[in-house]
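Asks: What follows is a predicted structure for the sequence shown.
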Amino acid sequence: MTLLPIGLGGTELVAWRLDQAVHAPTWDSGEGAYRVGGRWNSKGVRAVYCSLDPATAILEVAVHKGFRSLDTVAHIMTAAVIGDAGDVHVLDPGSVPNPNWLRPGIPGAGQQAFGDDLLQRHRFVAIPSAVSSHSWNLIFLAGSGTGPYALKFQEAFALDTRLHPPAA
């Protein structure tokens, strides 16, 4: 059953992440971000990228890999509960020095340094998604230990096949 967000009567703040099945056991390691950097972290920083709803988590992966990969390579959807919503710093889009950082595109060094600083100062950071500007991502540093978040479940992901139709 789909969990209701807190705003609709749910009781938990849930972070969602979609990974290839082979990487699912280490979903919160920040390994990919560590190796190559990300939109809000420099290379060498173990940032873990999640979304605040499962649909955005799917889109965040699809924008990089495409629906074909989500249809043909096994993926796992992870749900993790944030222990205290008060630990989440919500980034005010108006406080971002460069509004282009909130749009799709290749991140620059300034954007990554800004994100590194946010991650050093806050346990969790909620940032608008570049894929869907009305959706939110949640980012945190790997190694936060148990307590700030807990794994709720992991389940096999099944893409709606209409998103990867046969060639005409």
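Replies: Now that the structure is in, tell me what you want to look at.
Asks: contacts, neighbours, all on C-alpha from now
Replies: OK.
Asks: correct me, but residue 49 touches residue 127?
Replies: No. Residue 49 lies out of contact with residue 127 (CA atoms under 8 Å); the separation is 10.2 Å.
Asks: So which of these two has more stuff around it?
Replies: Taking other CA atoms under 10 Å, residue 49 and residue 127 do not tie; residue 49 has more neighbours (26 against 22).
Asks: what does the stretch of helix or strand the more buried one belongs to contact?
Replies: Per DSSP states H and E: residue 49 is located in strand 47-51. With contacts defined as CA atoms under 8 Å, 6 or more residues apart in numbering, strand 47-51 is touched by 15-17, 27-31, 33-34, 41, 57, 119, 136-142.
Asks: Quick check, central residue of this protein?
Replies: Among the residues of the chain, the one closest to the centroid is residue 50, at 2.0 Å (CA atoms, centre = their mean).
Asks: Common neighbours of residue 49 and residue 127, please.
Replies: 137-139.
Asks: which one of those is nearest residue 103?
Replies: residue 137 (13.5 Å; CA to CA).
Asks: Included below, for side-by-side comparison, is a second structure:
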Amino acid sequence: MRLFRIADSRHPLWDGQGALRLGGRFNSPDQPVVSAALTYAGALLEILAQARIGKLPRQQVFVMAEIPDHLAIERADRSRLPPGWDQPESPSARAFGDQWLAEQRPPYSWFPQWWPVRSGMR
């Protein structure tokens, strides 16, 4: 499986320190997590939604990784997610991800991406 990541070049790209300090959609602070997308477009949308400035921040770089086919990848598709996971700053999404990490599920896990949509956008 190929993964795509766009991240700040001023920091190590694969150490999870950003999520460790700030948390993310599916993890609370103090949980080192690295997120990536299945497509370059998905990675680009993710960073644009996070940046909220309408363009890619200058320090961002693109990296790609290959996950060998023989490694376990567990999917948390939408039917397994708690109500409200797709709301901004969702406590239920973070609690779900924190539990996932506490259970020491496979290190390569798939979660749906989510981007806020402004009112009036189609």
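Replies: All right, it came through fine. Since we're looking at a predicted model, the values are computed, not measured.
Asks: tm score of chain vs chain?
Replies: Put the two chains on top of each other and the TM-score (TM-score structural alignment, normalised by the length of structure 2) is 0.82; 113 aligned residues with a CA RMSD of 1.9 Å.
Asks: thinking again about what came up before, the strand holding residue 49 of structure 1 corresponds to what range in structure 2?
Replies: Counting by TM-score structural alignment, strand 47-51 of structure 1 pairs with residues 33-37 of structure 2.
Asks: picking up where we left off before, report the angle between the following helix or strand past the strand holding residue 49 of structure 1 and strand 47-51.
Replies: For strand 47-51 of structure 1, the following helix or strand on the C-terminal side (DSSP H and E) is helix 54-72. Relative orientation of helix 54-72 of structure 1 and strand 47-51, computed by axes from the mean of the first three to the mean of the last three CA atoms, to 10 degrees: 100 degrees.
Asks: Any buried residues in helix 54-72 of structure 1, and which?
Replies: Using 16 or more other CA atoms under 10 Å as the test for burial, helix 54-72 of structure 1 gives 54, 56-62, 67, 69-71.
Asks: just stretch 77-89 of structure 2 next, same as before
Replies: Neighbour-count burial for stretch 77-89 of structure 2 [16+ other CA under 10 Å]: 81, 85-86.
Asks: Please name the residues that touch the equivalent of residue 37 of structure 1 over in structure 2.
Replies: Counting by TM-score structural alignment, residue 37 of structure 1 lines up with residue 23 in structure 2. Applying CA under 8 Å, 6+ apart, we find residue 23 of structure 2 in contact with 29-31.
Asks: likewise residue 4 of structure 2?
Replies: Residue 4 of structure 2 touches 36-40, 43, 62-65, counting by CA under 8 Å, 6+ apart.
Asks: Turn those residues into a markdown table, including distance to residue 116 of structure 2.
Replies: Below are the contacts of residue 4 of structure 2 laid out as a markdown table (distance: CA to CA, whole Å):
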| residue | distance to residue 116 of structure 2 |
| --- | --- |
| 36 | 18 |
| 37 | 17 |
| 38 | 19 |
| 39 | 19 |
| 40 | 19 |
| 43 | 15 |
| 62 | 22 |
| 63 | 24 |
| 64 | 25 |
| 65 | 26 |
